[in-house]
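*Asks:* Only the shape, not the letters, is given here:
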């Protein structure tokens, strides 16, 4: 639930790394205060007091995020654009951009922890039970969608999803690029299993923390769940994650080496549009 509640606050960091095919990120950002309550409502039925608290804190966090964090994202986008323009999309450069993005996500996690603590501490036993059931449903649904299918089909679907994400940024992929995406998907193998198992592990840790939400230990425990999630990863997922990051960087390096001038120009245009969309936000100018 927490990931669904607060992940939208991180969209400004994550969009470029994930190459999300969204042409109006500025529009999505401006409407986060309306989108987030809907995502939370998928998990539990909030009472009026909780809805008021969520609305109030969300507005505060979004104002803080726009005024204090977005300027650094514009600089980050400029560094990405320079990488592309100077043909310096290397493994080392991508690792540095990833570290910068991870640090930005960490700042947001720290900012929202007190509000998350207050909101979750005020939940009733019935709401916690509702959360527990929602988590079970979430894992069951993901298990059916991503694991309970033959591995070749998982690989084919992953290939298709990545091609769909890449096309708005690079245009139509060449045959060599499509083959490279297929090789990337195959190299990830059965990672879906580790990903979902780790997700279930994190959710279980949150449920255990919720059982102690009246104790003084609750806030530091929640801070770990939000700010230092990697400390709670399962050993299998830790290995899978390292491989996933490595494979993603190698894929991006290879795709840029295989790219045409027209594709690089389109990528620059798209990155420039994203930067311009953010720079025109009223909260930034204010």
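*Replies:* Noted; the coordinates are in hand. Keep in mind that this is a model prediction, so the values were computed, not measured. Numbering: from 1, shown residues only.
*Asks:* From here on, just use CA atoms for contacts and neighbour counts.
*Replies:* OK.
*Asks:* Please enumerate residues in contact with stretch 104-111?
*Replies:* Residues from elsewhere that reach stretch 104-111, judged by CA atoms under 8 Å, 6 or more residues apart in numbering: 9, 10, 13, 61, 65, 69, 223, 226, 227.
*Asks:* Same question for stretch 20-36.
*Replies:* Outside stretch 20-36, the residues touching it (CA under 8 Å, 6+ apart) are 4-6, 8-9, 11-12, 55, 58-59, 62, 164-169, 274, 277-278, 281.
*Asks:* ok, and for that stretch, which residues are buried?
*Replies:* When burial is assessed from 16 or more other CA atoms under 10 Å, stretch 20-36 yields the following buried residues: 20, 25, 26, 28, 29, 30, 32, 33, 36.
*Asks:* Span of it from start to end?
*Replies:* Start-to-end span of stretch 20-36 (CA to CA, to the nearest Å) is 18 Å.
*Asks:* what's the answer for stretch 20-34, then?
*Replies:* Start-to-end span of stretch 20-34 (CA to CA) is 21 Å.
*Asks:* now stretch 26-43
*Replies:* First-to-last residue span, stretch 26-43, CA to CA: 26 Å.
*Asks:* biggest helix in this protein, by residue count?
*Replies:* In the chain, taking DSSP state H as the definition, the longest helix is helix 91-121.
*Asks:* That one: what's the following helix or strand?
*Replies:* helix 125-142 (DSSP states H and E).
*Asks:* For that following helix, give me every contacting residue.
*Replies:* Here helix 125-142 makes contact (CA under 8 Å, 6+ apart) with 1, 43, 44, 45, 196, 199, 200, 203, 207, 210.
*Asks:* Report the buried members of the residues you listed.
*Replies:* Counted by 16+ other CA under 10 Å, those give 1, 43, 44, 196, 199, 200, 203, 207, 210 as buried.
*Asks:* Okay, and the fourth one sits in which element?
*Replies:* Think residue 196. Applying DSSP H and E, one finds residue 196 within helix 191-210.
*Asks:* Below is an additional structure, to be compared with the one above:
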């Protein structure tokens, strides 16, 4: 299986965090290994698409990403394998309970918290080193990207697009869906309301908060501002976003529970195969020099 083409698009510092957090979850055969081995290059490429870096900034960024990858390989990869093993065990024993899915969900978000905390020093160094021209370029790039996202996600029938995306994701893990599962997805989608618009509004608030904080990037309190921006509490994105996120997380746990409980033996075989392939990819990953595959 060949690696898919990478969509070239700008990325905020938080998007870089997500890249580093989820590069391993691109899914499928050599794709996972390719993404992990090329993490240094991907991160520098995406950041540079948002901010034209000078040579010193680029070298510092790549050094930070290499250090991150060493830490990630040593401390996080074993956790991922254990998480996937628990996911496989749960999925193979329906009926499952929503509380069990929520527990796995919470473990995933805790892993994301660790990743965001780990990149915080590097993100602070990069942002505090920006020139006025680079800050202006960042603001312009984020505005363009936000406009593109709004056009992409809030065009004709955003709820229909959301349902299509979720159907695609469900089929990626379960294979062809049954009529009952498709009806479950329709019911889930009807209860979500204007979550895409709320997400975009929160995203815009976050970008505005980042630009405001950059006006004080040379002040002693700037690192605490970056910490707030990188946290998942959603404070910078507004109350509507925070409420939507909490509701969506609970609704997603319920959806996953229903889809697994409605799954056929063939679908569970498909899901097991996907999970085991991802675990195999993790096992096959080579760590950077100086990193051990054992958790520390």
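*Replies:* Arrived safely. The structure displayed is predicted, hence computed values, not measured ones.
*Asks:* Need the TM-score between these chains.
*Replies:* TM-score for the superposed chains, counting by TM-score structural alignment, normalised by the length of the first structure: 0.91, backed by 278 aligned residues with a CA RMSD of 1.8 Å.
*Asks:* picking that back up, among the contacts of stretch 104-111 of the first structure, which lie within helices?
*Replies:* Under the assignment DSSP H, the contacts of stretch 104-111 of the first structure contribute 13, 61, 223, 226, 227 to helices.
*Asks:* Neighbour count and distance to residue 269 of the first structure added to the residues you listed, as CSV?
*Replies:* Formatted as CSV, these follow (neighbours: other CA atoms under 10 Å; distance: CA to CA, whole Å):
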residue, neighbour count, distance to residue 269 of the first structure
13, 23, 19
61, 17, 30
223, 18, 39
226, 21, 34
227, 20, 34
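*Asks:* Make CSV out of the residues you listed and add distance to residue 147 of the first structure.
*Replies:* Listed next are those as CSV, based on distance: CA to CA, whole Å:
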residue, distance to residue 147 of the first structure
13, 28
61, 36
223, 30
226, 26
227, 28
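*Asks:* Which one of these is nearest to residue 263 of the first structure?
*Replies:* Ranked by distance to residue 263 of the first structure (CA to CA), those are led by residue 13 at 22.9 Å.
*Asks:* Not counting its neighbours along the chain, what's nearest the closest one?
*Replies:* The spatially closest residue to residue 13 of the first structure, leaving aside those adjacent along the chain, is residue 101, at 5.9 Å (CA to CA, 6 or more residues apart in numbering).
*Asks:* what sits against whatever residue of the second structure lines up with residue 81 of the first structure?
*Replies:* In the second structure, the residue matched to residue 81 of the first structure (TM-score structural alignment) is residue 88. With contact set as CA under 8 Å, 6+ apart, residue 88 of the second structure has these partners: 271, 272, 275.
*Asks:* what's the distance between the first one and residue 277 of the second structure?
*Replies:* Just to be clear, that refers to residue 271 of the second structure. Plainly put, residue 271 of the second structure is 10 Å away from residue 277 of the second structure if you go by CA to CA.
*Asks:* Give me the more crowded residue out of those two.
*Replies:* The neighbour comparison of residue 271 of the second structure against residue 277 (other CA atoms under 10 Å) goes to residue 271, with 24 against 15.
*Asks:* for the residue positioned nearest the centre of the first structure, what are its contacts?
*Replies:* Central residue of the first structure (CA atoms, centre = their mean): residue 14, 5.3 Å from the mean position. Listed by CA under 8 Å, 6+ apart, the contact partners of residue 14 of the first structure are residue 101.
*Asks:* Ok, residue 250 of the second structure next?
*Replies:* Contacts of residue 250 of the second structure (CA under 8 Å, 6+ apart): residue 102.
*Asks:* what about it, helix or strand, and which?
*Replies:* helix 239-261.
*Asks:* Relative to the first structure, and after superposing, what's the average distance for the helix or strand just after that helix?
*Replies:* Using DSSP H and E, the next helix or strand after helix 239-261 of the second structure towards the C-terminus is helix 265-284. Superposing on the first structure places helix 265-284 of the second structure at an average distance of 0.8 Å from its equivalents, by mean CA distance after the TM-score superposition for the first structure.
*Asks:* same thing with stretch 66-73 of the second structure?
*Replies:* Once the two models are superposed, stretch 66-73 of the second structure sits on average 0.7 Å from its counterpart in the first structure (mean CA distance after the TM-score superposition for the first structure).
*Asks:* What residues in the first structure pair up with that stretch?
*Replies:* So stretch 66-73 of the second structure sits over residues 59-66 in the first structure, by TM-score structural alignment.
*Asks:* go on, stretch 183-203 of the second structure?
*Replies:* With TM-score structural alignment as the criterion, stretch 183-203 of the second structure aligns to 179-199.
*Asks:* Give me the residues contacting that stretch.
*Replies:* 139, 142-143, 146-147, 151, 155-156, 158-159, 162-163, 233-234, 236-237, 240, 243-244, 247-248, 251, 254-255.
*Asks:* can you rerun that using 7 Å?
*Replies:* Contact partners of stretch 179-199 of the first structure, identified using CA atoms under 7 Å, 6 or more residues apart in numbering, comprise 139, 146-147, 151, 155, 158-159, 233-234, 236-237, 240, 244, 247, 251.
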